[in-house]
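Engineer: sequence unavailable; structure follows:
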């Protein structure tokens, strides 16, 4: 049976990967509303132009014949914004825009609306060995995470009184070929061969590769038990920052000295330099329990963390040659 899937956020890291993955599934067609119509996608993907995502966006023309919507579009962090106006800016796209989309999906009688949320809806940090679960009480702490949580709640309420099914997926930090931001910067540091003071970090963090989160999304497209559920997703293997760096060095094929400087000292120094948020990501723990995925969906990550890191490093090294 053929399926027609709409994927938003196709210009983003995850959205683009989801489009590429759905493209490989037999009898599946993909429609991608895009703000940049010139982005490179397989020729058979139907590209349509959408200028903005807010409470006035008209999605009607993009929903013809669609069976499933995967909503990966979102407003994410932008540097140096006015904090007073920040929450309302996030709400405009992530809450009002998402609900505008969902209501039109409902009118078009689309069966299922899958939204990519964020693990930070659960909170910012976990106690060592006590991972977040999908059924924990949420504790979002900043404007972006609050907006994602509000969108989740509005969607679940909409699903209570309609035939449309909602699936919420909260990923941890996603890495994979083409990853940018802090993960790419880490690979740059490690590829220099210079000594780095991260040899004694004892935290535990969950990560998820593009391949694994895409596989969960594919599972949630038509699994009957996914309806109106929240799922966390990771590679199913937690590592310290030190262990992550060691594995990356192995795949990079070089040598980097990771000096065993006590993590507590590094945290104190980072805070003195006004880098507390970076310190939290490097030295704090954030673990998730994905047992619900296995128990409810029969899903577990098909790729190991080393598989994901290897493909990430290969693309990173190739990009440096260009």
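Structural biologist: Nice, thanks for sending it over. Everything numeric here is computed off the predicted structure, so don't read it as measured data. Numbering: from 1, shown residues only.
Engineer: every contact and neighbour count from this point should use C-alpha atoms.
Structural biologist: Will do.
Engineer: for this structure, just list every one of the helices.
Structural biologist: 13-23, 83-90, 98-107, 143-160, 181-191, 210-222, 241-252, 263-272, 276-283, 291-292, 305-321 (DSSP state H).
Engineer: put this beside the first:
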């Protein structure tokens, strides 16, 4: 039996669908009562997981306080630590005590840092360099989990994905799809950055592999589609999936960065113009895993769901 926390979220929903399709027994957890889900209430350092953990051999922990653009907490780091470190360790310690053999923790590439330089993608062996409270909390959770694993013998697997996209994706990726649908000219043809992405179907496939693959035990993995894209390539791919042609103008990236800085959008420009690449060579070598979906397939499925939702909402 696999316990899935965060089962109602974007990745959690996709993971539960994937598990059900494969006929793998799992118990999805939600904070509130919902048909087919185990209601756990608020997840914090004092949450009682005893009933949820009955018969569970593996925990996949997706529930987290996620990176937010408009932070409201007075002390963001304390808020992230409470949700992502203290609550995670509480669950893991109870899982180990109940006899669970493995704990799969979905972390974030933000543990490695916010950007990469050309030709130097992040690897799992790099020295962590988290730069925001979310990334710091994920790194601290990883360390605490591996320490607990050494203490209890429960196997730990940490997975650090980059931006995840797929049917139902929101935030920045949904904004890109809306821009592509509008067909307006965008000044991004000259941007030659490289960013790693992971289609949600690829991520769930790798998570499931990590629930049972012995070679994955007590390791940290980076995961992606292994097909890095520039922002211009990504927009062309999205537009192509929509049956459109992207209208991109060749404006020097430096000018775009300056304009964004003047407008107070420097961080947004970094995400749009900067590079963040992952080297998943070790992931492939150790586990034998290959992404089952190409980026083109992932974009097609993502765009199709986006367009269908758009039709239903009109």
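Structural biologist: Cool, got the structure. Just so you know, these numbers come straight off a predicted model, no measurement behind them.
Engineer: can you give me the TM-score here?
Structural biologist: These two chains, once laid on top of each other, score a TM-score of 0.97 by TM-score structural alignment, normalised by the length of structure 2; 312 aligned residues with a CA RMSD of 1.2 Å.
Engineer: to residue 64 of structure 1, which of the helices of structure 1 lies closest?
Structural biologist: Ranking the helices of structure 1 by distance to residue 64 of structure 1, with CA to CA as the measure, places helix 98-107 first at 9.8 Å.
Engineer: in the closest one, what's buried?
Structural biologist: Across helix 98-107 of structure 1, burial judged by 16 or more other CA atoms under 10 Å covers 98, 99, 100, 101, 102, 104, 105, 106.
Engineer: in TSV, list the helices of structure 1 along with distance to residue 172 of structure 1.
Structural biologist: Supplementary listing: these in TSV, determined by distance: least, CA to CA, whole Å:
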stretch	distance to residue 172 of structure 1
helix 13-23	12
helix 83-90	20
helix 98-107	21
helix 143-160	13
helix 181-191	13
helix 210-222	10
helix 241-252	15
helix 263-272	22
helix 276-283	12
helix 291-292	15
helix 305-321	13
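Engineer: to residue 199 of structure 1, which of the ones you listed lies closest?
Structural biologist: Each of the helices of structure 1 was checked against residue 199 of structure 1 via CA to CA, and the shortest separation belongs to helix 241-252, namely 5.5 Å.
Engineer: hmm, back to that, the helices of structure 1: which one's closest to residue 134 of structure 1?
Structural biologist: The closest of those to residue 134 of structure 1 is helix 291-292. By CA to CA, the value is 7.4 Å.
Engineer: corresponding residues in structure 2 for that closest one?
Structural biologist: Taken onto structure 2 by TM-score structural alignment, helix 291-292 of structure 1 occupies residues 281-282 there.
Engineer: average gap between that stretch and structure 1?
Structural biologist: For stretch 281-282 of structure 2, the mean distance from the matching residues in structure 1 following superposition reads 0.8 Å, by mean CA distance after the TM-score superposition for structure 1.
Engineer: hang on, residue 98 of structure 1 packs against residue 149?
Structural biologist: No. Contact between residue 98 of structure 1 and residue 149 fails when scored by CA atoms under 8 Å: they sit 11.7 Å apart.
Engineer: please name the residues that touch the equivalent of residue 75 of structure 2 over in structure 1.
Structural biologist: With TM-score structural alignment as the matching criterion, the partner of residue 75 of structure 2 in structure 1 is residue 85. By CA atoms under 8 Å, 6 or more residues apart in numbering, the contact set of residue 85 of structure 1 is empty.
Engineer: relative to residue 132 of structure 1, which of the helices of structure 1 is closest?
Structural biologist: Distance to residue 132 of structure 1, taken as CA to CA, is lowest for helix 291-292 among the helices of structure 1, at 10.8 Å.
Engineer: ok, and what's touching the closest one?
Structural biologist: Contacts of helix 291-292 of structure 1 with the rest of the structure, by CA under 8 Å, 6+ apart, involve 134, 231.
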